[in-house]
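>>> Next input, structure requested:
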Amino acid sequence: MRVAVFSTKTYDQEYLDRFNDSYQHQLIYFSAPLNRDTTNLTQGFDAVCAFVNDEIDKETLEKIAANGVKVIALRSAGFNNVDVDAARAKGIKLLRVPAYSPMGVAEHAVALILTLNRKTHKAYNRIRENNFSLEKLLGFNLYGKAVGVIGTGQIGAAFCRIMLGFGCRVEAYDVYESDDLKDRGVVYKSFDEVVGAADIISLHCPLTPETRHLINAETFARMKPGVMLINTSRGALIHTQDTIDALKSGQLGYLGIDVYEQEEALFFNDHSESIIQDELLSRLMSFPNVLVTSHQGFFTKEALEQIATTTLKNLADFEHNRPLENEVTARG
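As a prediction, the model looks like this:
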């Protein structure tokens, strides 16, 4: 199958090429993202392969359908960047990678917690300047702290297990409760109860119309003063301006984010010689108690292998009219 692979980095090509021997797809790589302005690149292709920040809206779908594209293979689990209804209307199949190394994302969330708490990033920079002072590096014990987990799918469940290992009291909210996590000691409560009691809150839910700006001014008002908030899921789960206001007032004591609401214009690219025009992100990064990473929670060898092998198999299943195990059939 002839496939246009968008938003390609060196690691994407390396892993897709490595595992393509078994499938023999004709993979053509484009560093450009897929959006309404780059659809001309899809001419002559049966399929496109896209990533989390490609903008696959109704107009994009109309144009690629006119070019003959019949299937979209996402290199991600989330599909909030795709107009699913428009894809269905155009007869374009939408495939995804439902899970890849959930432990990797969960471990990155823990890394953000530990770094923010013990300020190891600041200590590293101090030592390099021969400054061995401990002033302003004070942290707190994780043991015994209340950790609130919003969403206990595969990633959230992995995160719960890790935090239980630290000796934390883990409380969670999810529409679907896990008996296994309950047996391990996780206590399920309402959303308001979880965010109101937690010392640390970690978000592990998908972005849907219902969860957009789940964390906002009203939510912050219900939290403990000085709470730590971690987001390794989707940027739009939190209202950015409300988050800045909570940081300024001290209601939010720590923020660790691996995702950002407007990240598609910045993340995954080198802007070190540019002036960042995003005022909200620049303001966030100005706070000493904020840690931002650029959507690298998934970025492990194991995850890239799983993404590559599942994506290639999805395309082969479509090509050979086999059942599509990983087809997206509804927005929810």
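
>>> going forward, measure contacts between C-alpha atoms and count neighbours the same way
Fine.

>>> which element is the spatially most central residue of the chain on?
By CA atoms, centre = their mean, the mean C-alpha position of the chain lies nearest to residue 233, the distance being 3.8 Å. Using DSSP states H and E, residue 233 sits within no helix or strand.

>>> Identify the residues contacting the nearest residue to it once chain neighbours are set aside.
Spatial nearest neighbour of residue 233, excluding adjacent residues (CA to CA, 6 or more residues apart in numbering): residue 204 at 5.4 Å. By CA atoms under 8 Å, 6 or more residues apart in numbering, the contact list for residue 204 reads 149-153, 155-156, 231-233.

>>> quick one: residue 204 and residue 230, what's the gap?
The gap separating residue 204 from residue 230 is 9 Å, by CA to CA, to the nearest Å.

>>> same thing with residue 253?
11 Å.

>>> Check the gap between the residue nearest to the centre of the chain and residue 33 for me.
Taking CA to CA, one finds residue 233 at 21 Å from residue 33.

>>> Same question for residue 297.
Residue 297 sits 20 Å away from residue 33, taking CA to CA as the criterion.

>>> Next, the structure of the following sequence, for comparison with the previous one:
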Amino acid sequence: MKFILFSAREDEKIALESYQQKHPEIELDIYTESIDGNTMSYIKKGYDGLIASQVKAIPEAAYHLMKESGIKVFATRSAGYDMYNLKLLKELGIRLTRVPVYSPFAIAEFAFTSAMYFSRDFDIIQANAQKGDFSWQKSITSTEIRRKTVGILGTGNIGRITAEMFKAMGATVIGYDLYPNKELESILTYVSSVEELVEKSDIISLHAPATEENYHMFDAELFKRAKKNLILVNAARGSLIDTEALLDALDNNQLRAAAIDTYEYEGPFVNQTVSLDAVDDKVFLRLLKHPKVLYSPHVAFHTYNAIENLVHIAIDGAKSILLGEEVEEEVKL
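You can find the predicted model right below:
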């Protein structure tokens, strides 16, 4: 069984080596480059599956080359898969697997920490300190988390753990999900709509997938419903938020702050070093430089445990499909 793996990162090196040691029967050709017009020529006959992890679009010609080369399964080292051409994969008969659960604690911890950063006004404290202002003033007088209401949008594995963390701190936790989980009723109270979640929450943490239905769910109209001091955390998918509307709401003091780990058009920037002078995405630059925004480049997942799980589960999923086994991680196209 032979696989080709793209976008191998330095932080994945240990996980890849440990997998190869445990599975000498798997031949793995590893490339650090992502799949683009220049590197798709690496895809040749003899490979049974392809393992990828990238946010920028893959050329259509690369998908056709996969089919021509005999690749039967495409495995992504991520939970999300909206960045791939699902329609084309289906047409070509190439099966898709993902890693839906790799370390929900990693993302939940990141979301919780980001929310607490603003909840205790660390942004203002740091800015004041840099100016030599060490006074105790109203702008850094915080409200304890146990006095706040935290809204969780999406109460799957990550949302549940995030809710548990805030609950343990004494917060009132509410949630919204298309499919409420009765087992979580000891942790949170479900509300009937996203609008109600926004109207009642002091902090909102997003943990919903990217779908056509929730594209730009958080738009200008929804922000108008928010509490003035709302803190918004997005460690889910960038397309949940209309970024320009978010920035306008921050400028108009409709929101307190936003922690953004996923940006809708992050493909050209994530996991790369770029010259900001060469960036022509004005919305991204505005987001990056906004004093009320804590931006991070899609790193909420980035722990040693999560990286190992992403690598091992992705390769195992591809292997299992080729062996004719039922694969829970398969995406039904």
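
>>> that older thread, and residue 297 and residue 33 of structure 1? which has more neighbours close in?
residue 297 (24 against 21; other CA atoms under 10 Å).

>>> Surely the more buried one forms part of a helix?
No. Counting by DSSP: H, G, I helix; E, B strand; the rest coil, one finds residue 297 of structure 1 to be coil, located in no helix.

>>> Counterpart of it over in structure 2?
For residue 297 of structure 1, the aligned position in structure 2 is residue 300, judged by TM-score structural alignment.

>>> Wait, its match touches residue 234, no?
No. With contact defined as CA atoms under 8 Å, residue 300 of structure 2 and residue 234 do not form a contacting pair (9.8 Å).

>>> overlap in contacts of these two?
Shared contacts of residue 300 of structure 2 and residue 234, counting by CA under 8 Å, 6+ apart, come down to 111, 261.

>>> so what corresponds to residue 88 of structure 2 in structure 1?
Counting by TM-score structural alignment, the partner of residue 88 of structure 2 is residue 86.

>>> show me the contacts for that match.
By CA under 8 Å, 6+ apart, the contact set of residue 86 of structure 1 is 57-58, 61.

>>> Identify each buried residue in the helix or strand hosting it, please.
Element membership for residue 86 of structure 1, per DSSP H and E: helix 84-89. Neighbour-count burial for helix 84-89 of structure 1, counted by 16 or more other CA atoms under 10 Å, picks out 84, 86-87.

>>> Now for residue 129 of structure 2, how many residues are close by?
So residue 129 of structure 2, with other CA under 10 Å, has 11 neighbours.

>>> Can you show me the strands along the stretch 1-150 of structure 2?
For the stretch 1-150 of structure 2, the strands defined by DSSP state E, counting those that start in this stretch occupy 2-5, 27-30, 49-52, 73-76, 95-97, 149-153.

>>> Of all those strands, which one is nearest residue 195 of structure 2?
Among the strands of the stretch 1-150 of structure 2, the nearest to residue 195 of structure 2 by CA to CA is strand 149-153 (11.0 Å).

>>> Sticking with residue 159 of structure 2, tell me its helix or strand.
Counting by DSSP H and E, residue 159 of structure 2 is found in helix 157-168.

>>> That helix - contacts with which helices or strands?
helix 104-119, strand 149-153, strand 172-176 (3 or more CA pairs under 8 Å, 6 or more residues apart in numbering; DSSP states H and E).

>>> check the fit of that helix onto structure 1 and give the mean distance.
Taken over the aligned residues, the distance from helix 157-168 of structure 2 to structure 1 averages 0.8 Å (mean CA distance after the TM-score superposition for structure 1).

>>> Next, the buried residues of that helix.
Buried-residue list, helix 157-168 of structure 2, by 16+ other CA under 10 Å: 158-167.
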